[in-house]
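Participant: starting from these lines, generate the structure:
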Amino acid sequence: MDAMRRTDTDRRTAVVTGAGSGIGRAVAVALNAAGWSVALAGRRVETLEETAAAMSAARDGAGPGDAPAGDAPRDGHVLTVRTDVSQPADVDALFAAVHERYGRLDLLFNNAGTFGPGGIALEDLPLSAWQKVVDTNLTGAFLCAQAAFRLMKAQKPQGGRIINNGSVSAHAPRPDSVAYTATKHAMTGLTKSLSLDGRRYRIACGQIDIGNAATDMTERMRRGVKQANGELAVEPVMDVADVATTVLHMAELPLEANVQFATVMATTMPYVGRG
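Facilitator: Here you go, the predicted model:
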C-alpha cells in the first residue's frame, strides 16, 4: 500500500473551507487522493459538486478538468455542506455533519476568504465592505477553529491539526488592501493562539502564507496589478497544485511535529526585498 494512502479503517478526516474553487479545491483533491475523507464547505453547492467531481476524476487517474461538473459519485469519503463561515449556525451545522458522518475530525484547513473590493482607497472604503472581509476572513476562521477544537478535544484519540491560510499579505500589504491585509495579519495571531491553547489537547496549528497561486482570485496578476510605486505590473504566478502539495505535507506530519509557518510563492514575484 502507498505510504500516503490509507485504508478505510485508518482513514483520516479533513474539513476544507472555501472548497469550491482555487486553493481549496486543489487541497481537497490532494487530500482525497492521499486517502483522506474530506468534507467540502463553501457558499455555493454547485461549485462544491464540481470539486467533488474533480476529486473523483483524480482518484480514477483522470485530470480534474476531465470530470463533468456535478458528476461526483458518492463513495462515503466526500461530504459537501453549504456553509457561510461568517454565520455561526452554518459553522455549527458543518461540524455536526462531519461528526455524524465520520465520528472524528483530524484536520481543518481554514481556507475560506475574500479580498474585498479592489481599487478603493482606504479613505473611501465603505464600512460594510470592511466588515464583510473581517467577517469572512477572520471571524469565519475563528468560528471554524472553535468548532474544530471542540471536536478534537472531545474525541478519542484526542487531537488534530488546524492549518490556516494566511497569505504573504500577513507580512506585507498591497496598495488599497487594508481590510484583507489587516485580517491576514490577524490570522497570524489566531494561529499562534490556537497553537498555544491546543498543546494540552494534542491540537497542532500552523499557517501557510501563499503568494500568487494561479486561481480565479489571482487572475488579475496576469493582466497587471498596482505596485507600491503606483505603477501597474504583470506578476508571475505558480501552479496551485504546488500549494496543495505543501498543505498535504503539513497535514501528514505526526501530531508530535508541526510546521508553524510556511511560505510558498511564485519564485520571482515582487515580494522579497524591494521588488
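
Participant: rest of the way, CA atoms for contacts and neighbours
Facilitator: Will do.

Participant: any idea what sits nearest V247, other than its immediate chain neighbours?
Facilitator: Using Cα to Cα, 6 or more residues apart in numbering and skipping the chain neighbours, the partner closest in space to V247 is V27 (7.0 Å).

Participant: all strands for the protein, in order.
Facilitator: Assigned by DSSP state E, the strands in the chain fall at 13-17, 37-42, 78-82, 107-110, 160-165, 203-211, 225-226, 232-233, 261-265.

Participant: how many residues are close by E50?
Facilitator: Taking other Cα atoms under 10 Å as the neighbour definition, E50 ends up with a count of 23.

Participant: again with H249
Facilitator: 12.

Participant: repeat that for R223.
Facilitator: 11.

Participant: could you check how far it is from S128?
Facilitator: 28 Å (Cα to Cα, to the nearest Å).

Participant: check V45 too.
Facilitator: 25 Å.

Participant: more crowded one of these two?
Facilitator: Neighbour tally, V45 and S128, criterion other Cα under 10 Å: the higher count belongs to V45, 17 against 9.

Participant: need the contact list for that one.
Facilitator: Neighbour list for V45: T80, V81, R82 [criterion: Cα atoms under 8 Å, 6 or more residues apart in numbering].

Participant: ok, those vs A96, which is closest?
Facilitator: Of all the contacts of V45, A96 sits closest to V81, with 10.5 Å by Cα to Cα.

Participant: what's around E46, how many residues?
Facilitator: The burial count for E46: 15, using other Cα under 10 Å.

Participant: for L108, see how far away it is.
Facilitator: 22 Å.

Participant: what do you get for D92?
Facilitator: To L108, D92 is 14 Å away according to Cα to Cα.

Participant: one more to put side by side:
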Amino acid sequence: MTVTGAPVWAVVPAAGVLLALALAAAVLDSVLDTTGIGADGTAQAVRGRRWSRPLAEAARLMRQRGRTTVEPDRLLWRIGTAGPLVAALLMAAVVPVGGTVVADLPVGVVWFNAVDVTLWAALWLAGWGPNSVYPLVGGYRFVAQALGYELPLMFALTAPAVAAESLRVGEVVRAQQGLWFVVWMPVAFVVFLGAVAAFGAWGPFSSPVGRDAAGGVLAEAAGVDRLLLLAGRYALEVIGLPAPPAA
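Facilitator: Prediction:
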C-alpha cells in the first residue's frame, strides 16, 4: 500500500473524524460502565439508556457556566484544558488512514512519542491552574503515572520502527503488508495498549481523575472546560488504536 500526503485543508475533516471516534469511544465506555454517582454522592447502579449519557452530558456541559476559584492561573489552566485534545490532533496528523496521511513526516514515530510527552505538562497544568487541592493532586498523580509508562511506551513505539527500518509511519504500515507486527510483537502491542490507557487516564489507570480525589484534574473543571478535557481523554484513546504497533 502506498501512503500519500493530503492537502493542508485535510486537517479539518481529520479533526472531525477524530472527534466523532472520540464520541463513539465515550459511548462505548458509558455502555460498559454500569455505575454512576447518586444524589448522595455514592456509587449506584445506572439504569436506562447508558449509551446516551455522553450525548446528554455534552449537551449539559455546553450550557453550564465555567467555574472559577480563588486566584487561579487562568492562562496555564486554559492551556492545560485544551492540551490533551490538541495533542491528540497533532498525533493524528502522522497516522495514515486509508493510504492517506495529513503529514507524512520522515520522523513520524518520533513525532508521535514527542507529542505524547507534552501531555505531562498539559495534565499537570490542568491540575495546577485552578489553584485548588484536588486538581493538583490529580495533576501530580498523572505525572507520576506518566513517568512509569513513558519508557515502556517509547520501546513499544521503537520496536515496529526498527522492524520497518524507518521512522516514517507510512513505511511502518507498508512493512506489515505480509504479516501485522502485532502477530510477532505481541508483548510490544500489549505494553503499548497499557501505556495508551495510562496516558488517557482510563480504566485501572484513572487515578488522576479518581473519585477518591473528587475527580482529580476534573474537580474544578466545568462547562466547556470540562467537555474539552473529557474529549481530549477519549481522543487520546482513539488515536492510540491505529498507531505504529497496531497499524
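
Participant: put one on top of the other, what's the TM-score?
Facilitator: The TM-score (TM-score structural alignment, normalised by the length of the second structure) is 0.33; 139 aligned residues with a Cα RMSD of 5.9 Å.

Participant: by neighbour count, which of the contacts of V45 of the first structure wins?
Facilitator: T80 (24 neighbours).

Participant: does that residue touch E49 like I think?
Facilitator: Yes: counting by Cα atoms under 8 Å, T80 of the first structure does reach E49; the two are 7.3 Å apart.

Participant: mutual contacts of the two, please.
Facilitator: Joint contacts of T80 of the first structure and E49 (Cα under 8 Å, 6+ apart) do not exist.

Participant: could you pull out the helices for the stretch 101-250 of the first structure?
Facilitator: All helices of the stretch 101-250 of the first structure, identified by DSSP state H, counting those that start in this stretch, fall at 127-134, 140-154, 178-197, 220-223, 240-252.

Participant: rewinding a little: who has more neighbours, D92 and L108 of the first structure?
Facilitator: Ranked by neighbour count (other Cα under 10 Å), D92 of the first structure and L108 place L108 first, with 26 against 17.

Participant: the more buried one and L48 of the first structure, how far apart?
Facilitator: Distance from L108 of the first structure to L48 of the first structure, by Cα to Cα: 17 Å.

Participant: same thing with I163 of the first structure?
Facilitator: Where L48 of the first structure is concerned, I163 of the first structure sits at a distance of 20 Å (Cα to Cα).

Participant: of these two, who's got more company?
Facilitator: L48 (28 against 24).

Participant: separation between that one and K226 of the first structure?
Facilitator: Using Cα to Cα, L48 of the first structure is found at 32 Å from K226 of the first structure.

Participant: now do the buried residues in stretch 189-209 of the first structure.
Facilitator: 190-192, 194-195, 198, 202-209 (16 or more other Cα atoms under 10 Å).

Participant: in a markdown table: those residues, plus distance to V38 of the first structure.
Facilitator: Converted to a markdown table, these look like this (distance: Cα to Cα, whole Å):
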| residue | distance to V38 of the first structure |
| --- | --- |
| L190 | 23 |
| T191 | 22 |
| K192 | 25 |
| L194 | 22 |
| S195 | 23 |
| G198 | 22 |
| R202 | 21 |
| I203 | 19 |
| A204 | 19 |
| C205 | 18 |
| G206 | 19 |
| Q207 | 19 |
| I208 | 19 |
| D209 | 22 |
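
Participant: ok, which pair from those residues is furthest apart?
Facilitator: R202 and D209 (23.1 Å).

Participant: if we can go back for a sec, count the residues that sit near the residue nearest to V247 of the first structure.
Facilitator: V27 of the first structure, neighbours per other Cα under 10 Å, totals 27.

Participant: so it touches A244, yeah?
Facilitator: Yes: shown here, V27 of the first structure and A244 form a contact pair, counting by Cα under 8 Å, at 4.5 Å.

Participant: ok, now which ones touch A126 of the second structure?
Facilitator: With Cα under 8 Å, 6+ apart, A126 of the second structure has these contacts: L76, W77, R78, I79, G80, T81, P135, G139, V217.
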